[in-house]
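# Please work out how this folds:
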Amino acid sequence: MIKQLTAISLSALLLAGCQTTNPYTGEQEINKTTKYGGIGALAGAVVGGLANGKDGALAGAALGGAAGAGYGYYTDRQEAALRQRLQGTGVQVQRNGNDLKLIMPGNITFATNSYNIQASFYSVLGSVALVLQEFDKNTVEVVGHTDSTGSRQYNMSLSEKRAQSVASYLVNQGVAGPRISYFGAGPDQPIASNDSTSGRALNRRVEINLRPPVQ
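The predicted model follows:
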């Protein structure tokens, strides 16, 4: 039991071994690849140790670490590419585990009450398309959002048309159509209060969600 715990403890140290400073936020965080590799190593150590003692735990940790880091490393690289290309464009890049989200404010994407992409935003979406072509393993979900001004029916329709416009542009730029889905959420998923001008501006947006492929 002590041998197994030793191997597991070594695996757990992987989670704390590579803390870095995020260049965009200045916050301390664990490198995503190290994190997922460490989790895989820990799981492998548990399984291997139960089966074959110390040797099994160490072998399981190695195999589990390699498997766990695989998609995490892929997401690390895709996130870095997106941040580099989108820096200074007004588009936010957020990450939650292996999911990436691009948040595109409405004021730079579409004119008021329009679902035609503004010409000034073509180059930004073109940069997104280049990254999506290079990193083609995840699914792409485009979601349109509005504030609560006006009727819900109008906002649902406008948000869906905006999502469709972005999805169509990505396909026209070479992103594989079967990867992409889109829908309009209208005013149903606010990220700020609709009681203020600034809050309504934040709610008017298009999001692109990048997720691991369904296994």
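
# alpha carbons only for contacts and neighbour counts from here, please
Will do.

# any chance you could map the helices in this protein?
All helices of the chain, identified by DSSP state H, fall at 2-16, 32-86, 106-109, 122-134, 152-172, 197-203.

# In the fifth one, which residues are buried?
Buried residues in helix 152-172, defined by neighbour count with 16 or more other Cα atoms under 10 Å: 155-167, 169-170.

# How about stretch 173-192?
Within stretch 173-192, the residues that count as buried by 16+ other Cα under 10 Å are 173, 175-176, 179-187, 190.

# could you list every residue that touches I39?
The contact partners of I39, taken as Cα atoms under 8 Å, 6 or more residues apart in numbering, are 11-12, 15, 64-65, 68.

# So which of these is the closest to T109?
Here the nearest of these to T109, counting by Cα to Cα, is G68; it sits at 36.6 Å.

# I'd say the closest one and K32 touch.
No: checked against Cα atoms under 8 Å, the pair G68 and K32 is beyond contact range at 10.4 Å.

# Following up with a second sequence; could you model it the same way so I can compare the two?
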Amino acid sequence: MKRTLTVMAVAAIVAGCQTTDPYTGESKYNQTSTGAAIGAAAGAALGALTSSDGDREKGVLTGLAVGAAAGGGIGYYMDRQEDALRQELRGTGVQVERNGDQIQLIMPGNITFNTGSADLQARFMPVLNSVSKVLTKFDKTYVEVDGFTDSTGSADFNQGLSERRASTVATYLNQSGVERPRLEATGWGERHPVASNETAEGRAQNRRVEINIRGGYAR
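Reported below is the predicted structural model:
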């Protein structure tokens, strides 16, 4: 009976997980509900383990409720941040991708930097202004800025260029109001390509900046 109550409660939360993305029309899992389901399961298990036999049912249900609230809270926060980013970045060419409690912004080279340069293109600044606007509002997340290049030129040059580009973006975000302790900049050079470097189109995709936003920052 106790196990049945737990399974039924978690199943009820999971049932509400699937939604339709209003921007793409695609079916996806709502991260708030998914986080709540995971938290509920973990909380229920912990409640069962830490309760005496006579109070185990109460412990399971209490743990389930607390876990669902905690898990759902993280997901809800990231859901709201994702929606705000999609609205701000619509039509800019920036891809917004969601993976659990992480949001990834992929910024192609044609809107970020000129070839071989770590100086921001003028048209990239309004994009970063929009990003910093959302990050300043949702200030309980870490922000990882990753720079990448294609394979043209030497590996050493590309590594240094990617580091300078990541640092430039992180500095701009900081100057736009994002607290420095939240920011981390890393250059990956020509590593981790997302397309073939054998074609111009592929190299253009590999020249990019990614901003990874994840929960867990405590002020």
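
# Identify the residues contacting the residue mapped onto R165 of structure 2 from structure 1.
Aligned by TM-score structural alignment, R165 of structure 2 pairs with R162 of structure 1. By Cα under 8 Å, 6+ apart, the contact list for R162 of structure 1 reads 114-117, 144, 184, 206.

# Would you mind checking these for buried ones?
Buried members of the contacts of R162 of structure 1, scored by 16+ other Cα under 10 Å, are 115, 117, 144, 184, 206.

# and the fourth one, what is it in contact with?
Contacts for G184 of structure 1 were tallied using Cα under 8 Å, 6+ apart; they are 143-145, 156-163.

# Now distance to G88 of structure 1 too, for those, in TSV please.
Shown next, in TSV, are the contacts of G184 of structure 1 (distance: Cα to Cα, whole Å):
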residue	distance to G88 of structure 1
V143	22
G144	22
H145	22
M156	30
S157	30
L158	27
S159	25
E160	27
K161	26
R162	23
A163	22
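
# Go through the residues you listed and name the one nearest L50 of structure 1.
V143 (45.4 Å).

# roughly how far apart are M156 of structure 1 and G144 of structure 1?
Separation of M156 of structure 1 from G144 of structure 1 (Cα to Cα, to the nearest Å) stands at 9 Å.

# hang on, the earlier thing: now, the buried ones among the contacts of R162 of structure 1 that are in strands?
Residues of the buried ones among the contacts of R162 of structure 1 located in strands (DSSP state E): 144, 184, 206.

# what about the aligned residue in structure 1 for M107 of structure 2, how many neighbours?
Superposed on structure 1 with TM-score structural alignment, M107 of structure 2 falls opposite M104. For M104 of structure 1, the neighbour count with other Cα atoms under 10 Å is 24.

# ok, M104 of structure 1 touching V206?
Yes: here M104 of structure 1 reaches V206: they are 5.1 Å apart, a contact under Cα under 8 Å.

# Against Y23 of structure 2, how distant is the residue nearest the centre of structure 2?
In structure 2, the residue lying closest to the centroid (Cα atoms, centre = their mean) is I103, at 1.7 Å. As judged by Cα to Cα, I103 of structure 2 and Y23 of structure 2 stand 16 Å apart.

# ok, back up a step: what's the overlap in contacts for M156 and G144 of structure 1?
With Cα under 8 Å, 6+ apart as the test, M156 of structure 1 and G144 both reach 184-186.

# Closest one of those residues to G49 of structure 1?
A185 (47.9 Å).

# Which residue in structure 2 aligns with that closest one?
A185 of structure 1 maps onto W188 in structure 2, by TM-score structural alignment.

# Now do the same contact list for its match.
146-149, 159, 162-163.

# repeat for R85 of structure 1
Applying Cα under 8 Å, 6+ apart, the residues near R85 of structure 1 are 127-128.

# what do we get in structure 2 for it?
Alignment note (TM-score structural alignment): R85 of structure 1 maps to E88 of structure 2.

# what about that match, distance to I74 of structure 2?
In terms of Cα to Cα, E88 of structure 2 sits 21 Å off from I74 of structure 2.

# do the same with S51 of structure 2
S51 of structure 2 is 26 Å from I74 of structure 2, by Cα to Cα.

# do P126 of structure 2 as well
Taking Cα to Cα, one finds P126 of structure 2 at 28 Å from I74 of structure 2.

# Between these two, which has more neighbouring residues?
Using other Cα under 10 Å, the more surrounded residue of P126 of structure 2 and I74 is I74, with 18 against 12.

# Identify the residue of structure 1 aligned to that one.
I74 of structure 2 maps onto Y71 in structure 1, by TM-score structural alignment.

# repeat for A155 of structure 2
Match for A155 of structure 2 (TM-score structural alignment): R152.

# ok, its match touching P187?
Yes: counting by Cα under 8 Å, R152 of structure 1 touches P187, with 7.1 Å between them.
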